[in-house]
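**Student:** Below are the sequence and a predicted model for it; my questions follow.
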Amino acid sequence: MNDFINKKYFFLLLALSFYFFILFNWSIDLTSSDEGKNGYVVLNMIKTKDFLVPYYNCELRLEKPPLLYWCGVIGSFILGINEFSLRLVSGLSALGVLIFLGLIAKESFDKNLAWKGMLIFLTFPHVWIEARSFTPEMLLNFFSVGSIYFFLRKNPILGWIFLGFAVLTKGPVGIILPFIVILFFKLTQRNFPLFSFLGIFLFFLVGGAWYIYMFYKFGYFYFYKFFLHENIFRYTGKKLFHPQPFFYYFLIILVTSFFYIPIYFKIFSKFKHLYTMINKNYKVLLNNPLTPFVFWFLFILIFYSLSKNKLHHYILFAYPPLCVILANFVSEKYIRWIMSISGILLLVIAISGYTYEKNRFTFQAKNFLKNYKGEIYFYKNEITTLPFYLERCIPKVDNPQVLNQGFVITKKKYENLFRNCTKVISAYEFNEHFILLECKKN
């Protein structure tokens, strides 16, 4: 690594990463829904000293494994529990992905292309957003990309350990997706070991111990809730939470790599020429160092496109190979131009976000209610950030008639159901209109 990132370039990399991945991450409150839930779990762990069983809003949160929460707890012990310390986990993970991306590209190509690939990764707006989000996706990608690097470097022990941490971050996808990519690298390069008795043992220890504890504590309920409900049923569509069309991720990728759309025409032209060569000799394809990266990208794109439930951040694992592919066709001059535009664009987004924040429902409601000790309820909605900021559980009710005196948080369209309540706050939480009602007994 020393001959790749020397002292001068290392500090340049840190400076660029701080700007694109971390700076301004505190300028906007936690957002619904996962950030608020994850933040509350960290808060509850610190308060109760129970670091094994996650709780959100006084209810079990079994949808995600605990590694993100544990990282948030560590950051909060050092820096206090706030937006910066929580989101720093994702920002540092993005830096780790960036470094592993460069190291993998250097292994397959050279230092110049590796640097181009890293700079391209810095210019993806979707990466900026996820690096400033307290969600597990960027941490998952750090361990997933890291595992690929260590296997390529013939260090299967660290490779398996990183896979274990990936499983502890997000579950089965933490091994299924990166290991299939690793197998394809093995198919095309065939010069690194996969098996390691110690590595596999450590994988099960790191990635499995917490799950065994949860099985012991909650039995089949946990197995159903996490492995079936949150993984298999989500993918197959038996449970629909976030249905999107098949081409959803194609659009996400086009938007986040918008500056490189002209390069795609060059890539398609090259692949057309390569296809002609493959017809003559298929080994040309297997021997091409770009082939495993194309497979990596297409595999992740197709895998998540086939899923019935889609969220934008699932596709993050396709960005490292996409950056390597683009780096093979884009000039340094073009990248420097895009870096300048990206720096300005990020600043504009940050200023816009800070300006918008003052008008958000969460910002107004948390400041209004922070010293209130009475009853607060959610009605037919849930803003997950408020239990975190108010440091209390907020029950949900389905019948306005059973509400006691206190405050109610609901959507604007339900306002007429509350005849004995006065509207205190009316504001948008992104694309939805919420209201805070003060209700009094007759």
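**Tutor:** Right, received. Where do you want to start?
**Student:** Could you use CA atoms for every contact and neighbour count after this?
**Tutor:** Noted.
**Student:** what about L140, distance to K106?
**Tutor:** 22 Å (C-alpha to C-alpha, to the nearest Å).
**Student:** which of these two has more neighbours?
**Tutor:** L140 (29 against 19; other C-alpha atoms under 10 Å).
**Student:** just checking, what packs against the host helix or strand of the more buried one?
**Tutor:** Per DSSP states H and E: L140 is located in helix 137-152. On a contact count with 3 or more C-alpha pairs under 8 Å, 6 or more residues apart in numbering; DSSP states H and E, helix 137-152 meets helix 83-108, helix 125-131, helix 156-170, helix 173-189.
**Student:** could you redo the last one with a cut-off of 10 Å?
**Tutor:** The contact analysis (3 or more C-alpha pairs under 10 Å, 6 or more residues apart in numbering; DSSP states H and E) places helix 137-152 against helix 67-79, helix 83-108, helix 125-131, helix 156-170, helix 173-189, helix 319-327.
**Student:** and the ones you listed, which is most packed in?
**Tutor:** helix 156-170 (a mean of 27; mean count of other C-alpha atoms under 10 Å).
**Student:** between that helix and helix 137-152, how many degrees?
**Tutor:** Calculated by axes from the mean of the first three to the mean of the last three C-alpha atoms, to 10 degrees, helix 156-170 forms an angle of 160 degrees with helix 137-152.
**Student:** how distant is helix 156-170 from the center of its chain?
**Tutor:** 17 Å (C-alpha atoms, centre = their mean, to the nearest Å).
**Student:** Same check on stretch 43-53?
**Tutor:** Per C-alpha atoms, centre = their mean, the centroid offset for stretch 43-53 relative to its chain is 23 Å.
**Student:** try this one next to it:
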Amino acid sequence: MGRTLNWLMNRTLVLIEKYYYIFVAIIFSILCFTLFYKMNMPNIQDWDEARHGVNAYEMLRFHNYIVNYYGSSPDYWNLKPPMSYWSIIIGYKLFGFDTLGLRFFSGLSLLLVSIILGIFVKKRFGKLASLITLASFISCVPLVLNHCGRTGDPDALFLLFFTSSIICLLKMDHKFAFLYLAGIFFSFAFLTKSWHAFSILIVICLFIIFTGKIRKLNIYQYSIFIVSSLLPILIWAIFRYHYDGLTFFKQMIQYDLLSRSSQALEGHMGGRLYYIEFIVQQNPYWTIVLFASFFGCLTIVSRNNLFHQYRNYIIGLLLWICVPLLIFSMSKTKLYWYIYPIIPALSICIGWFSAKLIKMKKPVLSITLIVLIAFSFFANEKIILQSIKSANSYEVQTLFEKMNRSPQYSKANVYLGKDLNWSQSTYLSGLLYGDVVAKDTGMKGFLHDKNKNSLLVVTKDKVNEKTITQHHYKIISSNDQYYLLQK
């Protein structure tokens, strides 16, 4: 029995090493499918996704790529620099005004993060560790489905810059120039999600101190790092100041930094263990793999040799996980996507620790770990695929989708009937699919609007059907719940 298990274990490792690139191709095929399949569905989410989509659309409409607008006025609620809006604008240009254009660069960003992780881990910890890292990362359910890979939120792009910065930091041992790249990616992360990026700067500073590199860097190198970190931000700040002075920056500091840190804004609250509970609840199987492999390494692997050989990587990964976790745990405003930047580091740990134990060729331990990893991957992928398969379009958005950006209705005034309101997602769908002008005066405004192209959205019920017949309104489009009407 023991010989059979040993043979099976050795054969498995040989096959993994030999066919590494085939396994990688399979993993990335799965990722591409889960990211881009049905991405163009009209099911825009309120708040961040819709808000960013509107900001990008109106920046494009006003030909102003520095100031983000909402409702044709500068937006002082969504207080983010413009990098994520630019990615959406490029998406609109490449794929058109729909949810694919809105979301494409989020999917691409998550794909690029996966590529970066796969290459980095392969070079540092081997092919097996790389495959396990990729399997863990791409099957992280919330990362793919919620507020990141498959949505038009800025988090996937931010994750790309965050991960790139820390990976460059970890490569400092090979060349100091990677520190400057880490600074550049920090600045890009700031230009994507503002103050969230400062956890990168803290990680960089602590890493330089704890690894002893602080004594090896000279004034010239520090200066280049500071310039690379701040120059892109400074250039944007100068252009932004040109438009509205200090107004935007004051709001950034007062609301987006101080208020979010000191109070639970908009009801987003939670305890000190909020983020740990989120990670465990959303990825229970991978959490088991992480802790099992971690404690297995502590117990079986020589800790002195491990720390001596990988000292800087261990320090870097610990800081990568602990700094954002501590910062956002202390903040009063709690939102689960704030903790997304640590997921790549957790995936690296899962891949590294698991591969270390499997390669020790203790048959029972190795096969148990492989089975647990395979189960975790397929269980999470099943959840992701079922969620994508069951996703539905939103009725009011399909109503606008049927307009197909017809020039006939471009810039048409649109009013909403009783019990309807211009939510952010409804507003964005009206812009994307019809290039319309949202009006807040309801049925009364529609009746007094002398423009023949004005439109009205009403619910599909007997009262409104009677009104349509009485006034001879033309039905532009309809679905199971709504009518889009013209005089």
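**Tutor:** Noted; the coordinates are in hand. What you see is a predicted model; the values in this text were computed from it and never measured.
**Student:** related to what we said a few turns ago, whereabouts in the second structure does the helix holding L140 of the first structure align?
**Tutor:** The aligned range for helix 137-152 of the first structure in the second structure is 155-170, by TM-score structural alignment.
**Student:** Which residue of the second structure is paired with C71 of the first structure in the alignment?
**Tutor:** Counting by TM-score structural alignment, the partner of C71 of the first structure is S87.
**Student:** for F223 of the first structure, what are its contacts?
**Tutor:** 62, 211, 214-215, 229-230 (C-alpha atoms under 10 Å, 6 or more residues apart in numbering).
**Student:** K382 of the second structure maps to what in the first structure?
**Tutor:** By TM-score structural alignment, K382 of the second structure lines up with I344.
**Student:** The helix or strand harbouring its match vs helix 319-327, what angle?
**Tutor:** Assigned by DSSP H and E, I344 of the first structure belongs to helix 332-357. On the basis of the same axes, to 10 degrees, helix 332-357 of the first structure is oriented at 140 degrees to helix 319-327.
**Student:** list the helices and strands helix 332-357 of the first structure packs on?
**Tutor:** Using 3+ C-alpha pairs under 10 Å, 6+ apart, helix 332-357 of the first structure sits against helix 111-122, helix 125-131.
**Student:** can you tell which of these is closest to F297 of the first structure?
**Tutor:** helix 111-122 (14.0 Å; C-alpha to C-alpha).
**Student:** chain center to the closest one, what's the gap?
**Tutor:** That offset, for helix 111-122 of the first structure, works out to 21 Å (C-alpha atoms, centre = their mean).
**Student:** That one: which residues count as buried?
**Tutor:** Residues of helix 111-122 of the first structure classed as buried: 111, 113-122 (neighbour count, 16 or more other C-alpha atoms under 10 Å).
**Student:** That helix: average distance to aligned residues in the second structure?
**Tutor:** Superposed on the second structure, helix 111-122 of the first structure shows a mean distance to its aligned partners of 1.8 Å (mean C-alpha distance after the TM-score superposition for the first structure).
**Student:** Which residues are in contact with the match of C71 of the first structure?
**Tutor:** Counted by C-alpha under 10 Å, 6+ apart, S87 of the second structure has contacts 56, 93, 101-106, 152, 154, 157, 192.
**Student:** For I209 of the second structure, see how far away it is.
**Tutor:** 35 Å.
**Student:** about what we covered before: tell me the buried residues in the helix holding I344 of the first structure?
**Tutor:** 335, 338-339, 342, 346, 350, 354, 357.
**Student:** Save the residues you listed as CSV, and put in distance to K308 of the first structure too.
**Tutor:** Listed next are those as CSV, based on distance: C-alpha to C-alpha, whole Å:
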residue, distance to K308 of the first structure
I335, 35
I338, 34
M339, 35
S342, 33
L346, 32
A350, 33
Y354, 34
E357, 33
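**Student:** Identify the farthest-apart pair in those residues.
**Tutor:** I335 and E357 (31.9 Å).
**Student:** And the helices in the stretch 201-350 of the second structure?
**Tutor:** 219-244, 247-251, 260-262, 274-282, 284-300, 303-330, 343-358 (DSSP state H, counting those that start in this stretch).
**Student:** Give me whichever of those is most buried.
**Tutor:** Buried most deeply of the helices of the stretch 201-350 of the second structure, by mean count of other C-alpha under 10 Å, is helix 343-358, with a mean of 24.
**Student:** got the angle for it vs helix 274-282?
**Tutor:** Using the same axes, to 10 degrees: helix 343-358 of the second structure against helix 274-282 is 60 degrees.
**Student:** quick one: the aligned partner of L100 of the second structure in the first structure and L92 of the first structure, what's the gap?
**Tutor:** Counting by TM-score structural alignment, L100 of the second structure corresponds to F84 in the first structure. Distance, F84 of the first structure to L92 of the first structure, using C-alpha to C-alpha: 12 Å.
**Student:** now swap in C58 of the first structure and tell me
**Tutor:** For C58 of the first structure, the distance to L92 of the first structure - C-alpha to C-alpha - is 30 Å.
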